[in-house]
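>>> Okay, here's the prediction I keep looking at, along with the sequence it came from:
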Amino acid sequence: MTNKTFFIESYGCQMNKSRSEHIAHVMVQNGYHLIEDIKRADILLFNTCAVREHASEKAISNIQKTIKDLNEISRYPIIVIFGCLSQFLKNRLAQRIPGAQIVIGTSNIEKIPQYLEEHRTNKKKIVDFNLQPSSQVFDETGYLRSSSQIFAFLPITYGCSNFCSYCVVPYTTGPQRSKPFITILKEIEKIIQDGYKEIILLGQNVNSYGLDFGLKNGFEFLLQAIDENFRGSPIWIRFLTSHPKDMRTSIVDFIKNSSLMTHYFHLPIQSGSDDILAAMNRGYTRDHYLGLVKYIRKTLPDSGIGTDIIVGFPGETETDFLDTLRLVQEAQFEQAFTYIYSSRSGTAADQLPDHLPLAEKKKRLQVLNQTLSDIHQKKLMTWIGKKVKIMIDQIEGLSASGRMTNNQRIFLSNSNFFLGQVITVLVRKSLKGKLYGELVFP
């Protein structure tokens, strides 16, 4: 059969990138060929994200422009749109992008090869937004990963059962399903055999792994199984993302004694105000969160803590915002991703009163980002003069860089290294928000 080349583009989070790797694997297993030239591909697949309105609109605009540009040079590939935005907008997305022949949600993406054959046969547009998962467990396996990178994404859960009031993810992915232990261990074994040096365990909330199996501390059991089976392997293991209500001190204790686990915790706080946290339905208080931060700092002094923060949530007062600034000062984050609240239809927060003007949201975001930047600059200075281990994961021209286990990146002025190499460096200086070092021998 001809016309079997495909190109895939992903929007959004690491989970989406991993799902694109899975779909690429499924396509190849069905006789299709992945190519990197979008202008030559017979099929274009777009994996979409619905978390924020601005990003969603930008993705729609990009897809529309891509179709238009290709049509202008007499290229008419089959357009497949799938993922969270498809599940969220359903037929509204199909109507906004009439050039798409196949538009499906999140649950039946493995049917894409089948839908392509159906479209070739009857030439009709195909839509499928059924959210009912085909299995009560997360049984996705097989990923076509890039050989040019040293890390591998490995999803251990899919879906979310938390229903934070601002978030569409539970509505676009369905309830959390966990991947069986044995499947994860086999996948890790293959990743190591394939030569990757870092594994990033993924989930909307990795800490609640196994709850759908009836396991109270399933994530700890999984980490222990990984450690026991692969101890001594040349691999670093990270995980994203943790939820503060399910993050436990026992997870921190395990990581302290593991030779595989890195010392970075991404722990989204979202707000420093208890009133706003309650309105967000986050399930924890600022004191609980700060208690976790203090325990991590005490148990693993070299650890890095990252977070996500939303400003301008409906009803957020100046006092609420100041609470967030105070929490940021107490927590001293190594990394933070900040966002203006984005209203999403169908969520509980969309129905709340007192939505703030955009100008006020932008003002608060600017203040928050400056506060975080000041903290970051001061924390970088504390590394100067220290010897640390990094794994080289980027080589560009005559320079290279790598990350410590706490996720802090250090830049080097020469590239006489190879990807995945673990070296000891002496941190020499901090310049414009970056650390620079030089190779030393331990």
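It's in.
>>> CA atoms for contacts and neighbours, from now on please.
OK.
>>> buried sites along the helix or strand hosting Ile375?
Using DSSP states H and E, Ile375 sits within helix 358-381. Using 16 or more other Cα atoms under 10 Å as the test for burial, helix 358-381 gives 361, 364-365, 368-369, 372-373, 375-377, 380-381.
>>> Serialize those residues to TSV and add fields for distance to Phe221.
Output for the buried residues of helix 358-381, formatted as TSV (distance: Cα to Cα, whole Å):
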residue	distance to Phe221
Lys361	42
Arg364	41
Leu365	39
Leu368	38
Asn369	37
Leu372	35
Ser373	37
Ile375	35
His376	34
Gln377	37
Leu380	35
Met381	37
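>>> of these, closest to Ile60?
Lys361 (24.5 Å; Cα to Cα).
>>> so what secondary structure elements neighbour the helix holding Ile375?
strand 304-311, helix 318-331, strand 335-340, strand 422-431 (3 or more Cα pairs under 8 Å, 6 or more residues apart in numbering; DSSP states H and E).
>>> Strands of the stretch 201-350 of the chain, residue ranges please.
236-240, 264-266, 304-311, 335-340 (DSSP state E, counting those that start in this stretch).
>>> Return the most buried member of those.
strand 264-266 (a mean of 23; mean count of other Cα atoms under 10 Å).
>>> Which elements pack onto that strand?
strand 236-240, strand 304-311.
>>> and if we set it to 10 Å?
strand 236-240, helix 286-299, strand 304-311 (3 or more Cα pairs under 10 Å, 6 or more residues apart in numbering; DSSP states H and E).
>>> Is it possible to get these out as TSV so that each row also shows distance to Phe221?
Shown next, in TSV, are the helices and strands packed on strand 264-266 (distance: least, Cα to Cα, whole Å):
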stretch	distance to Phe221
strand 236-240	14
helix 286-299	20
strand 304-311	23
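>>> The ones you listed: which one's closest to Leu435?
strand 304-311 (14.8 Å).
>>> Check which helices and strands the closest one sits against.
By 3+ Cα pairs under 10 Å, 6+ apart, strand 304-311 packs against strand 264-266, helix 286-299, helix 318-331, strand 335-340, helix 358-381.
>>> Next, the buried residues of the third one.
If you call a residue buried by 16+ other Cα under 10 Å, then helix 318-331 has these buried ones: 320-321, 323-325, 327-328, 331.
>>> Redo the residues you listed as CSV? Include distance to Ile188.
As requested, those are arranged in CSV below (distance: Cα to Cα, whole Å):
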residue, distance to Ile188
Asp320, 43
Phe321, 42
Asp323, 42
Thr324, 38
Leu325, 40
Leu327, 37
Val328, 36
Ala331, 33
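>>> can you tell me how far Thr173 sits from Ser86?
Distance of Thr173 to Ser86, given as Cα to Cα, to the nearest Å: 11 Å.
>>> Of the helices and strands packed on strand 304-311, which is nearest Leu426?
Nearest of those (Cα to Cα): helix 358-381, 13.1 Å.
>>> Against that first model, consider the following:
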Amino acid sequence: MASDLATDLRVLRREEWNEWYDTLIRAFGGVPESSEERELWNSLTEIDRSLAVWDGDACVGTAGAFSFRLTVPGGASVRAAGVTMVSVAATHRRRGLLTAMMRRQLDDVREWGWPLAVLTASEPAIYGRFGYGAGTFNAGAEIDTQRVRLSVPPGTDDVRLRYAKPAEVLAACEAVYARVVPERPGMLARTPGWERLMLLDPESDRDGASPLQCVVAERDGEVVGYTRFRVKPDWEPTGPQGKVILRDLEALDPETYAALWRFLFDIDLTSTLVTGVRPVDDAWQYLVSDIRRCSLRVRDSLHVRLVEVGAALEARTYQAPVDVVFEVSDEFCPWNAGRWRLSGDAKGASCERTTDAADLSLSVRELGSAYLGGVSLAGLAAAGRVRELRRGALGEAAVGFGSAVAPWLPHGF
């Protein structure tokens, strides 16, 4: 932090939360949240992992971290700091406050012994200089359900669907979610309290749509899938043109998955399905009759930062054998800089310091992007972000770092 600033950067105190959160809300436009939202984030805030910058008795900077477990390739659940609620008051920009908070935060994460930090960026350009790289992407779509049809697998008709109040089936839905978390990198294990986020439904977020609705899928009396959604009615002279707005959908098998998507396609008085946040390899794309009428769009989601390079690379597995020496640059966390030998396969990995000649040269930001298997090291090399120093090393590492399924963050934080 600049020495000429009379500011105090320290851990938040519980009694300061309201002013701290008001500073955050103002930085994001100042529109008040509903009491329901505010109470939820108050309860989820980890006070001892939250930072505040004070100028006298005024809060001028905020940053927090959640204690997450993140699925990585191979299915392991790895400790990760979920960086959140970051803001600097407009009156105090360009004074080093954000850098000071990022410095303190990453030092803290290292002290906690967590190998990863992750965030969703309001402005992606901000966080690359602190070593974060975009590691997952979300696919959204607006599907013309009047013209697009689904081809569903045999057995879809055997799945029973029923409406249910979201709160009444929350436990059953969370059990389904918990079963799918290990199957896809980037997913977060929801610890107690986070299930409430799935029911958050302030009227200000509906934009004329219905309250949150829920349909569960059952087989032999067991809940094997669910979807939560809203319906936004609309009428034109030619007839009903309502929208189905998908909030989330999880299923334990292809037949249940198809049954839930078919249900969303067939809701009366609607002609469009807005999918929201979905994996880029989401299977509905392979069920539809006409992908061109689905208006696909992709945007960045989870940004990943390796806080401890060795521990992070050892925590995941590799879909093909890899034995490569990385020359890593990391100006913001210099303890990561230098050469690391990664040896691993589908069973496990080791990553240790070495003096051997480097095979690939890159920054910690590129390692973050490639870490969950959704961004190719070869693609980064084509952009000049990774340099191959040993012929063949790039292809070996790029294949090894890949993932059978695209990484995906199902909800923000």
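Received it, and whenever you're ready, just let me know what you need. In this text the structure is predicted, and so the values were computed from the model without any measurement.
>>> What would you report as the TM-score here?
Laid over one another, the chains give 0.32 as their TM-score (TM-score structural alignment, normalised by the length of the second structure), with 221 aligned residues with a Cα RMSD of 7.0 Å.
>>> Relative to Ala59 of the first structure, which of the helices and strands packed on strand 264-266 of the first structure is closest?
Nearest to Ala59 of the first structure, of those and by Cα to Cα, is strand 304-311 at 21.3 Å.
>>> quick one, the closest one and helix 318-331 angle?
170 degrees (axes from the mean of the first three to the mean of the last three Cα atoms, to 10 degrees).
>>> elements contacting the lengthiest helix in the second structure?
Criterion DSSP state H: the longest helix present in the second structure is helix 97-112. When contacts are defined as 3+ Cα pairs under 10 Å, 6+ apart, helix 97-112 of the second structure packs onto strand 7-11, strand 51-55, strand 58-71, strand 77-88, strand 116-120.
>>> tell me the angle of that helix relative to strand 116-120?
Going by the same axes, to 10 degrees, helix 97-112 of the second structure makes 140 degrees with strand 116-120.
>>> if we can go back for a sec, figure out which of the helices and strands packed on helix 97-112 of the second structure is closest to Arg247 of the second structure.
strand 116-120 (18.0 Å).
>>> burial of Lys298 of the first structure, as a residue count?
A count of neighbours around Lys298 of the first structure, defined by other Cα atoms under 10 Å, yields 11.
>>> try Glu111 of the second structure
9.
>>> for Leu161 of the second structure, same thing?
19.
>>> Next up, the contacts around it.
For Leu161 of the second structure, the contacting residues are 215-219, 223, 225-226, 256, 259-260, 263, by Cα atoms under 10 Å, 6 or more residues apart in numbering.
>>> what's the helix or strand for it?
strand 160-164.
>>> buried stuff in that strand?
160-161.
>>> tilt between the next helix or strand along the chain from it and strand 160-164?
Counting by DSSP H and E, the next helix or strand C-terminal to strand 160-164 of the second structure is helix 170-180. Counting by the same axes, to 10 degrees, helix 170-180 of the second structure lies at 130 degrees to strand 160-164.
>>> In whichever helix or strand comes after helix 170-180 of the second structure, which of the residues would be classed as buried?
Following helix 170-180 of the second structure in sequence order, the next helix or strand is strand 213-219 (DSSP H and E). Within strand 213-219 of the second structure, the residues that qualify as buried are 213-218, counting by 16+ other Cα under 10 Å.
>>> Max pairwise distance over the residues you listed: which two?
The widest separation within those (Cα to Cα) is 16.7 Å, between Gln213 and Glu218.
>>> Wasn't Ser401 of the first structure part of a helix?
No: in this structure, Ser401 of the first structure is strand, not part of a helix, as judged by DSSP: H, G, I helix; E, B strand; the rest coil.
>>> my guess is it meets Lys389, correct?
No: judged on Cα atoms under 10 Å, Ser401 of the first structure makes no contact with Lys389 at a distance of 11.8 Å.
>>> between those two, who's got more neighbours?
Legend: neighbour count by other Cα under 10 Å for Ser401 of the first structure and Lys389, higher for Ser401 (23 against 18).
>>> can you tell me how far Val298 of the second structure sits from Arg353 of the second structure?
According to Cα to Cα, Val298 of the second structure and Arg353 of the second structure sit 37 Å apart.
>>> whoops, Gly379 of the second structure was the one
On the measure of Cα to Cα, Gly379 of the second structure and Arg353 of the second structure end up 26 Å apart.
>>> which of those two has more neighbours?
Arg353 (16 against 13).
>>> Spatially nearest residue to that one, not counting backbone neighbours?
Once flanking residues are discounted, Arg353 of the second structure sits nearest to Trp340: 4.6 Å by Cα to Cα, 6 or more residues apart in numbering.
>>> just checking, what packs against the helix or strand hosting the one you found?
Element membership for Trp340 of the second structure, per DSSP H and E: strand 338-345. Packing partners of strand 338-345 of the second structure (3+ Cα pairs under 10 Å, 6+ apart): helix 309-315, strand 322-329, strand 348-353, strand 360-363, helix 393-401.
>>> can you pull out the strands in the stretch 1-150 of the first structure?
5-10, 33-34, 43-48, 78-83, 102-104, 126-128.
>>> helices and strands around the third one, which ones?
I take that to be strand 43-48 of the first structure. Using 3+ Cα pairs under 10 Å, 6+ apart: strand 43-48 of the first structure touches strand 5-10, helix 14-29, helix 53-72, strand 78-83, helix 84-89, strand 102-104.
>>> Please spell out which residues along the longest one are buried.
By neighbour count with 16+ other Cα under 10 Å, helix 53-72 of the first structure contains the buried residues 53, 56, 59-60, 63-64, 67.
>>> Save the helices and strands packed on strand 338-345 of the second structure as TSV, and put in distance to Leu9 of the second structure too.
Below are those laid out as TSV (distance: least, Cα to Cα, whole Å):
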stretch	distance to Leu9 of the second structure
helix 309-315	27
strand 322-329	28
strand 348-353	34
strand 360-363	29
helix 393-401	38
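>>> winner for burial among the ones you listed?
strand 322-329 (a mean of 23).
>>> Please determine how far the residue nearest to Arg353 of the second structure is located from Glu327 of the second structure.
Distance from Trp340 of the second structure to Glu327 of the second structure, by Cα to Cα: 7 Å.
>>> before we move on, the earlier item: among the helices and strands packed on helix 358-381 of the first structure, which comes closest to Arg286 of the first structure?
Across those, closest to Arg286 of the first structure is helix 318-331 (Cα to Cα), at 7.7 Å.
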